[in-house]
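Student: A predicted structure for the sequence below; I have some questions about it.
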Amino acid sequence: MIFIYYLILGLVYSTVGFFVIRWLMRVPRKGKYKALVAVIGIVVLLLIPTWDEIGGRIYLRHLCATQAGVKIYKTIELPAKYWDESGEPMFFNQYGYLDHDFWVKELDESGGRIERYSSIFSIDKDTSPVKERLGQKVLAEVTTFRFWGGWIRRNFSPNNVADSCVFISKPEFSREFYGQLFEPEPSQE
């Protein structure tokens, strides 16, 4: 039912836009100005329903470059049993993610907050603290932004998924982040 509503809305919008452009083309007397008015009219007609998608992506890139990222407040020194002979961490699984048993024992990542950062562009700010399991001291904070798309994508897509900052979705993010958070204890020699 809602599809029919949007279909009718699109047809009405296109029809009104067509007649507005035709009316605007009658105003100038010379041919080259008529073509210019037609091109400008079509561009404006296309931008009206899509400007928030374009502007939102630009704003998301800006936020990711200036405000998103990782802040490490404190590192944890781990005993030698967590490191191999070459000094590489052994608390990652074969896919490069933190080993589940290690993660449950050492860290608490609860208490994240998601807040609407921009209602014009439907952008959320997601801040996730990483705390020590026992002491509950905040060790680091990961901040990213999510863009839910323009109004066309939000209303027409049956499975709307947000775009987020690129660094968070890279496969090596977990290894790099937790690799900075943990370091070997100084040797007792």
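Tutor: It's in.
Student: rest of the way, CA atoms for contacts and neighbours
Tutor: Will do.
Student: biggest helix in this protein by residues?
Tutor: The residue-count maximum for a helix in the chain (DSSP state H) belongs to helix 31-66.
Student: show residues contacting the following helix or strand past that one.
Tutor: For helix 31-66, the following helix or strand on the C-terminal side (DSSP states H and E) is strand 69-72. Contact with strand 69-72 is made by 139, 140, 141, 142, 143, 144, 167, 177, 181, as judged by C-alpha atoms under 8 Å, 6 or more residues apart in numbering.
Student: included below, for side-by-side comparison, is a second structure:
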Amino acid sequence: MAFLFYLPVGWDVILGRAYFHYLCKTDAGIHIYDTVELGVEYWSLSGSPKFYTGRGKFDEAFFETKYEYRTVDNFPVLGSFLNIRNRLFQVFDNDTERVLGEKSHYYYGGKRVMNTWQPFSGGKRFSCLSNSDLPNNLTVARYPEDYSKFTSHIFLNKQ
């Protein structure tokens, strides 16, 4: 009976959560479209990539603008009424103008009913596919997390 009371005011939460979970299952994750074999000049003696900074960030300057690491925000997904957002992290080849791979995250911010019940917290937020959810392609801890869980699938050591 309580469900019938909730349905007229909370239908967008039910629909939004269902669609969010569908997107998480079907589209979130790592998508690799092409790989690149890199020579020894791109790797340290220990085998770790030279194209990451000491803080673990992708260093585009190392490739002299051949490869670019992009963040693309698709706000919102399917109009604003469901409050679902998508963020893509892409490795882009500027020479061929192609995306080599991308990591897709989804966020759901709730709607009227959820956010009204939690007015001072900004509402309950859900996300899928954080870096901790991704499988580690490499077993050695010395690699930057983004490399071991994403770009190591794109940039391969030719050795």
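Tutor: Now that the structure is in, tell me what you want to look at. Here the structure is a predicted model, which is why all the values come from computation and not from measurement.
Student: follow-up on the earlier one: other SSEs contacting the longest helix of the first structure?
Tutor: Contact here means 3 or more C-alpha pairs under 8 Å, 6 or more residues apart in numbering; DSSP states H and E; on that basis helix 31-66 of the first structure packs against helix 2-26, strand 138-147, helix 151-156.
Student: rerun at 7 Å
Tutor: Applying 3 or more C-alpha pairs under 7 Å, 6 or more residues apart in numbering; DSSP states H and E, we find helix 31-66 of the first structure packed against helix 2-26, strand 138-147.
Student: give me every residue that touches the alignment partner in the second structure of residue 80 of the first structure.
Tutor: Residue 80 of the first structure maps onto residue 40 in the second structure, with residues paired by TM-score structural alignment. Residue 40 of the second structure is in contact with residue 159, counting by C-alpha atoms under 7 Å, 6 or more residues apart in numbering.
Student: same check on residue 33 of the second structure?
Tutor: 100, 101.
Student: residue 23 of the second structure now?
Tutor: Not one residue lies near residue 23 of the second structure by C-alpha under 7 Å, 6+ apart.
Student: pick the most deeply packed of the helices and strands packed on helix 31-66 of the first structure.
Tutor: strand 138-147 (a mean of 20; mean count of other C-alpha atoms under 10 Å).
Student: that strand vs the second structure, mean deviation?
Tutor: Taking mean C-alpha distance after the TM-score superposition for the first structure, the mean distance separating strand 138-147 of the first structure from the aligned residues in the second structure is 2.4 Å.
Student: so which elements touch that strand?
Tutor: helix 31-66, strand 69-72, strand 123-132, strand 163-164.
Student: how much does the second one stray from the second structure?
Tutor: What that stands for is strand 69-72 of the first structure. In the superposition with the second structure, the aligned residues lie an average of 1.7 Å away from strand 69-72 of the first structure, counting by mean C-alpha distance after the TM-score superposition for the first structure.
Student: gap between the very next helix or strand once past that strand and the chain center?
Tutor: Using DSSP H and E, the helix or strand that follows strand 69-72 of the first structure in sequence is strand 76-78. Centroid separation between strand 76-78 of the first structure and its chain, computed with C-alpha atoms, centre = their mean, to the nearest Å, is 31 Å.
Student: have a look at how far, on average, strand 76-78 of the first structure is from the second structure.
Tutor: In the superposition against the second structure, strand 76-78 of the first structure averages 2.1 Å from its aligned positions (mean C-alpha distance after the TM-score superposition for the first structure).
Student: list the contacts of that strand.
Tutor: 181, 182, 183, 184, 185.
Student: how much space between the fourth one and residue 99 of the first structure?
Tutor: Distance from residue 184 of the first structure to residue 99 of the first structure, counting by C-alpha to C-alpha, to the nearest Å: 17 Å.
Student: now swap in the first one and tell me
Tutor: Here residue 181 of the first structure is placed at a distance of 14 Å from residue 99 of the first structure (C-alpha to C-alpha).
Student: more neighbours: the two, which one.
Tutor: Neighbour count, other C-alpha atoms under 10 Å: between residue 181 of the first structure and residue 99, residue 181 has more, with 17 against 14.
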